[in-house]
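Undergrad: Structure for the following, please:
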Amino acid sequence: MADAGTQTGRQPRADARRNRARVLRAAEEAFATEGADVPLDEVARRAGVGAGTVYRHFPSKNALLEAVIVHRVARMAADTRAMITADDPGGAFFTFFAEMVERVTFNKALAAALDGRAQIRPATTSGLKREFREAVAALLLRAQQAGAVRADVDEADVVALATGCIAMEASRNSSGRMVALTCDALRPAAASELPAATTAPEWEPTPPDHDESVASVRNETREGFCPVCTSPLPAAATGRPRRYCSDACRQKAHRLRAR
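TA: So this is what the prediction gives:
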């Protein structure tokens, strides 16, 4: 993903750096509003440069998309770290949660990267995602210590809940309704005992197979077994039968319904 200047070891000229920044800004706007199908020629037009300038810095559309995603995730991580020292830890946490969901819901490039539709190399964002999750963990801990967030959740739960909210907000166009419900569930007043976590949800959910659908899986699955992975369903603490064996399968079923 390096441009010509970094490949040769020379520092890019000031005009080259300005052009690269203009291309990134234009691409960020185009990918956010229209998705990854925007042609590079359209990015060049928005940036006010020639197509050759775009290709000199980014040899392919995927290289440009990766650069945009890295920039956005880095900004999210920095903004989250800045909230850690807020005077109101609980307010900072819930503001972070709502803003993260809103950012991704209305940014088609980020949404595609998170749900696996965009072909982003894991190594490209792995370090940034680790920094982001560490910042989320620190922000969450301060909110829990202040008594604003229930004590039995961790950053993996927060990321999984945000991922689910992103999908629900996008599919239902609920304008924050799902976020409000989720934030209420994270407050201690609404807390009920949680079953033990089995696996930590991943930041990037695994995309479903193209020939898979919830309806077909349900038709082929027996009662008492998960309709997504066909594993036996564990008993729920409430006594009511569970529909899925894990949060990961529940999220996967939701994504399949939304397709």
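Undergrad: Please count neighbours and contacts with C-alpha atoms only from this point.
TA: Noted.
Undergrad: Could you work out the end-to-end span of stretch 151-160 for me?
TA: One end of stretch 151-160 to the other measures 16 Å (CA to CA, to the nearest Å).
Undergrad: Which residue comes closest to residue 37 once chain neighbours are left out?
TA: Excluding the flanking residues, the one nearest residue 37 by CA to CA, 6 or more residues apart in numbering is residue 31, at 7.8 Å.
Undergrad: shouldn't that neighbour be in contact with residue 108?
TA: Yes: between residue 31 and residue 108 there is a contact under CA atoms under 8 Å: 6.5 Å.
Undergrad: what packs against the strand or helix carrying residue 182?
TA: Taking DSSP states H and E as the definition, residue 182 sits inside helix 177-186. Packing contacts for helix 177-186, counted by 3 or more CA pairs under 8 Å, 6 or more residues apart in numbering; DSSP states H and E, involve helix 89-105, helix 155-172.
Undergrad: Could you list the residues in contact with the last one?
TA: Judged by CA atoms under 8 Å, 6 or more residues apart in numbering, the contacts made with helix 155-172 from elsewhere in the structure are 97, 100-102, 104-106, 133, 136-137, 140, 174-179, 182, 200-203, 251, 255, 258.
Undergrad: The first one too?
TA: Contacts with helix 89-105, where a contact means CA under 8 Å, 6+ apart, come from 76, 80, 83-84, 86, 110-111, 139-140, 142-144, 146-149, 162-163, 165-167, 169-170, 176, 179, 183.
Undergrad: ok so, going back, now list the buried members of the contacts of helix 155-172.
TA: With burial judged by 16 or more other CA atoms under 10 Å, the buried subset of the contacts of helix 155-172 is 97, 100-102, 104-105, 133, 136-137, 140, 176, 178-179, 182, 201, 203, 251, 255.
Undergrad: this one as well, want them side by side:
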Amino acid sequence: MTAPERSLRADARRNREAVLDAASDLFARHGDNVQMDEIAARAGLGVGTLYRHFADKRALRAAIIARRFAAVTELARAAEQLDDPWTAFETLLVGYLESAQPDAAFRFAILSPEEPTWADIAAEKHAFSEIVDRVVQRAVDAGLLRPDFRPDDFILITRGAMANMSGSGDWRRYLDLQLDGIRSTAG
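TA: Model (predicted):
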């Protein structure tokens, strides 16, 4: 649960979650063409309630990303505890992508040409990024990832895989090819 969610009353938290669920579904189906009043109607709320929680669609996308980052940060913490550096890296990467697969709204927000409002979700992104940095560095230091692999490369790979999740895209094959390309041959 993010900091803004913790400070809300129970009914306000339910309304916020209803809006996020509705927006997630509608963004996944229709992209950015969805109107705020459509989201409010799907959530069973008035448009004023929606605007009390989110100023615009950009704020909604940021909240969708924040919700997913909170979930994958827990997954990242578990992966970081694994003894084998390669297993930790692969578990984190695959787990992140498996989490994103059913969440089309999250993928839309991440892959959108409009940059997400990272300032709105800085804490969630920072927590996840710190763990990714440590997991990547540990795998590089162990000689299991190519020595020039950087944490930003994790993002490149995940975005490429996400782009192959729609339609008949075979993101797992894409990921297998990427993993073959980044695994160190120095061992």
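Undergrad: on that earlier part again, can you redo the helices and strands packed on helix 177-186 of the first structure as JSON lines, where the extra columns are distance to residue 39 of the first structure?
TA: Shown next, in JSON lines, are those (distance: least, CA to CA, whole Å):
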{"stretch": "helix 89-105", "distance to residue 39 of the first structure": "22"}
{"stretch": "helix 155-172", "distance to residue 39 of the first structure": "24"}
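Undergrad: So in the second structure, which helix runs the longest?
TA: Ranked by number of residues, the top helix in the second structure under DSSP state H is helix 57-80.
Undergrad: From the structure, what's the count of residues near residue 214 of the first structure?
TA: Using other CA atoms under 10 Å, residue 214 of the first structure has 15 neighbouring residues.
Undergrad: swap in residue 103 of the second structure?
TA: A count of nearby residues for residue 103 of the second structure, using other CA under 10 Å, gives 16.
Undergrad: just so I have it, where are all the helices in the first structure?
TA: 4-8, 14-34, 40-47, 51-57, 61-83, 89-105, 108-115, 122-145, 155-172, 177-186, 214-220, 247-258.
Undergrad: any idea which of those is most buried?
TA: Highest mean neighbour count among the helices of the first structure (mean count of other CA atoms under 10 Å): helix 108-115, with a mean of 22.
Undergrad: Could you pull up the average distance between that one and the second structure after superposition?
TA: Helix 108-115 of the first structure, aligned to the second structure and superposed, deviates on average by 3.5 Å (mean CA distance after the TM-score superposition for the first structure).
Undergrad: Please name every helix or strand in contact with that helix.
TA: helix 14-34, helix 61-83, helix 89-105.
Undergrad: what does the second one correspond to over in the second structure?
TA: Per the alignment by TM-score structural alignment, helix 61-83 of the first structure matches residues 57-79 in the second structure.
Undergrad: thought residue 121 of the second structure was touching residue 68?
TA: No: the criterion here is CA under 8 Å, and residue 121 of the second structure misses it with residue 68 at 10.8 Å.
Undergrad: From residue 164 of the first structure, how far out is residue 114 of the first structure?
TA: Residue 114 of the first structure is 11 Å from residue 164 of the first structure, by CA to CA.
Undergrad: Residue 114 of the second structure matches what in the first structure?
TA: By TM-score structural alignment, residue 114 of the second structure lines up with residue 118.
Undergrad: Give me the spatial nearest neighbour of its match, chain neighbours excluded.
TA: The nearest residue in space to residue 118 of the first structure (CA to CA, 6+ apart) is residue 112, at 5.1 Å.
Undergrad: thought that neighbour was touching residue 106?
TA: No: counting by CA under 8 Å, residue 112 of the first structure does not reach residue 106; the two are 11.1 Å apart.
Undergrad: Roughly how far does the closest residue to residue 148 of the first structure other than its chain neighbours sit from residue 101 of the first structure?
TA: In this structure, residue 148 of the first structure finds its nearest non-sequential neighbour in residue 90, 4.9 Å apart by CA to CA, 6+ apart. For residue 90 of the first structure, the distance to residue 101 of the first structure (CA to CA) stands at 17 Å.
Undergrad: same check, this time on residue 55 of the first structure
TA: 32 Å.
Undergrad: next one: residue 123 of the first structure
TA: In terms of CA to CA, residue 123 of the first structure sits 24 Å off from residue 101 of the first structure.
Undergrad: same check, this time on residue 174 of the first structure
TA: With CA to CA as the criterion, residue 174 of the first structure and residue 101 of the first structure are 12 Å apart.
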